[in-house]
Structures are given as structure tokens and as C-alpha cells.
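*Asks:* Sequence first, predicted coordinates after that:
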Amino acid sequence: MASVLVGQFHARDEEGRIYPVQEFRESQPVAADGTEPVSTYRLAIGDRVRYLGGEEFELVQSGIKLTRVV
């Protein structure tokens, strides 16, 4: 199943570096069993990002913690 880009935002690490993050969602709005589509996050360069909750994220490969810039 394909994913669709649904949003973009910036996140900052503890050292103040800014990362462009993209949010993707499955192309089907609602699955056949009624569950919501899954969101995934990636940096603009393709690195995977894990959502930790609230405004917190983590780069999967390096473990760097990020906070969404509001």
C-alpha cells in the first residue's frame, strides 16, 4: 500500500540543530476493519523518525531526540 505525504514540520535536537520532518499516511483513509491509517515520519533526506508522543520524536538510526518546533 502506498503512503501519501500529509504534513511537514521542523524539529530541533538538544544542540539546537533543525531537522525538516515529513509525515506520511497510508493512502486508504480508513482500513476495512475500521482502524485509522498508520502515520510514519521521515527526515527530508529519508532517515526514519519514531514518534514518541506529544511533541517528541527520535531519529531511528542515531537515537537523537527531537522536539517539534511550534
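*Replies:* That came in fine, so what should we check first?

*Asks:* Only C-alpha atoms from now on, for both contacts and neighbour counts.
*Replies:* Noted.

*Asks:* Contacts only, for the residue most central in space within the chain.
*Replies:* Nearest to the geometric centre of the chain sits Y41, at 2.2 Å (CA atoms, centre = their mean). Counting by CA atoms under 8 Å, 6 or more residues apart in numbering, Y41 touches V21, Q22, E23, F24, R48, V49, R50, Y51.

*Asks:* Okay, one more to line up with it:
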Amino acid sequence: MAAVLVGQFHARDAEGRVYSVHEFKESNPPLDGVAGSAPTTTYKLAIGDRVEKLDGKEFRLIQSGTIITRESETVYAS
């Protein structure tokens, strides 16, 4: 499975800290030789910590459980 960086955005926690979040598309290889399923979107902080998308503009840092809110639109990689 290969992950390709497709964009990034900033999010802020309740204490005002800003996080740089990277958005990846992961290709899912075919399991049975037939075309693979749709790519999966995953999120990570710039420092590598995993991020889980919740509802709307909210995300949760997996390691600490901190809830962050998306502030900026995604800047897409070219």
C-alpha cells in the first residue's frame, strides 16, 4: 500500500496550539487480482503523529486524544 501526500491544512486545539495536518491518499492493492478498492484518506501531523477524522471540521490526535478543529482549507500538493 502506497501513501501519496495530496494536501495539508492547519488545525487548532482548545488551548490555541496550531497543528499542521497532512492529508494522504492510500491506494489499496487488489486482493484477488481484480481492480482494488477506492483510495483511503488518512491524516498525520507534520511530525508524524496519526490523526483520526471525526465529524465536520473536527479531528482527534490518536496518541494524546486531543481534539483539534480545522481552521484552513486544504492546500493541495501539485
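*Replies:* Yes, it's here. Computed from a predicted model, the values in this text were never measured in an experiment.

*Asks:* Drop the TM-score for these two in here.
*Replies:* After superposition, the two chains reach a TM-score of 0.86 (TM-score structural alignment, normalised by the length of the first structure), with 67 aligned residues with a CA RMSD of 1.7 Å.

*Asks:* Specify which member of the contacts of Y41 of the first structure is nearest to L5 of the first structure.
*Replies:* Nearest to L5 of the first structure among the contacts of Y41 of the first structure, counting by CA to CA, is F24 at 4.4 Å.

*Asks:* Give the other helices and strands that the helix or strand harbouring that closest one contacts.
*Replies:* F24 of the first structure is part of strand 18-26, with elements assigned from DSSP states H and E. For strand 18-26 of the first structure, the packing partners by 3 or more CA pairs under 8 Å, 6 or more residues apart in numbering; DSSP states H and E come out as strand 3-12, strand 39-43.

*Asks:* Out of those, flag the one nearest L66 of the first structure.
*Replies:* Each of those was scored for nearness to L66 of the first structure using CA to CA, and the closest is strand 3-12 (5.3 Å).

*Asks:* Distance check, the closest residue to V18 of the second structure other than its chain neighbours against E52 of the second structure.
*Replies:* Distance criterion CA to CA, 6 or more residues apart in numbering; nearest residue to V18 of the second structure, sequence neighbours excluded, is R12 at 4.5 Å. Applying CA to CA, to the nearest Å, the value for R12 of the second structure to E52 of the second structure is 14 Å.
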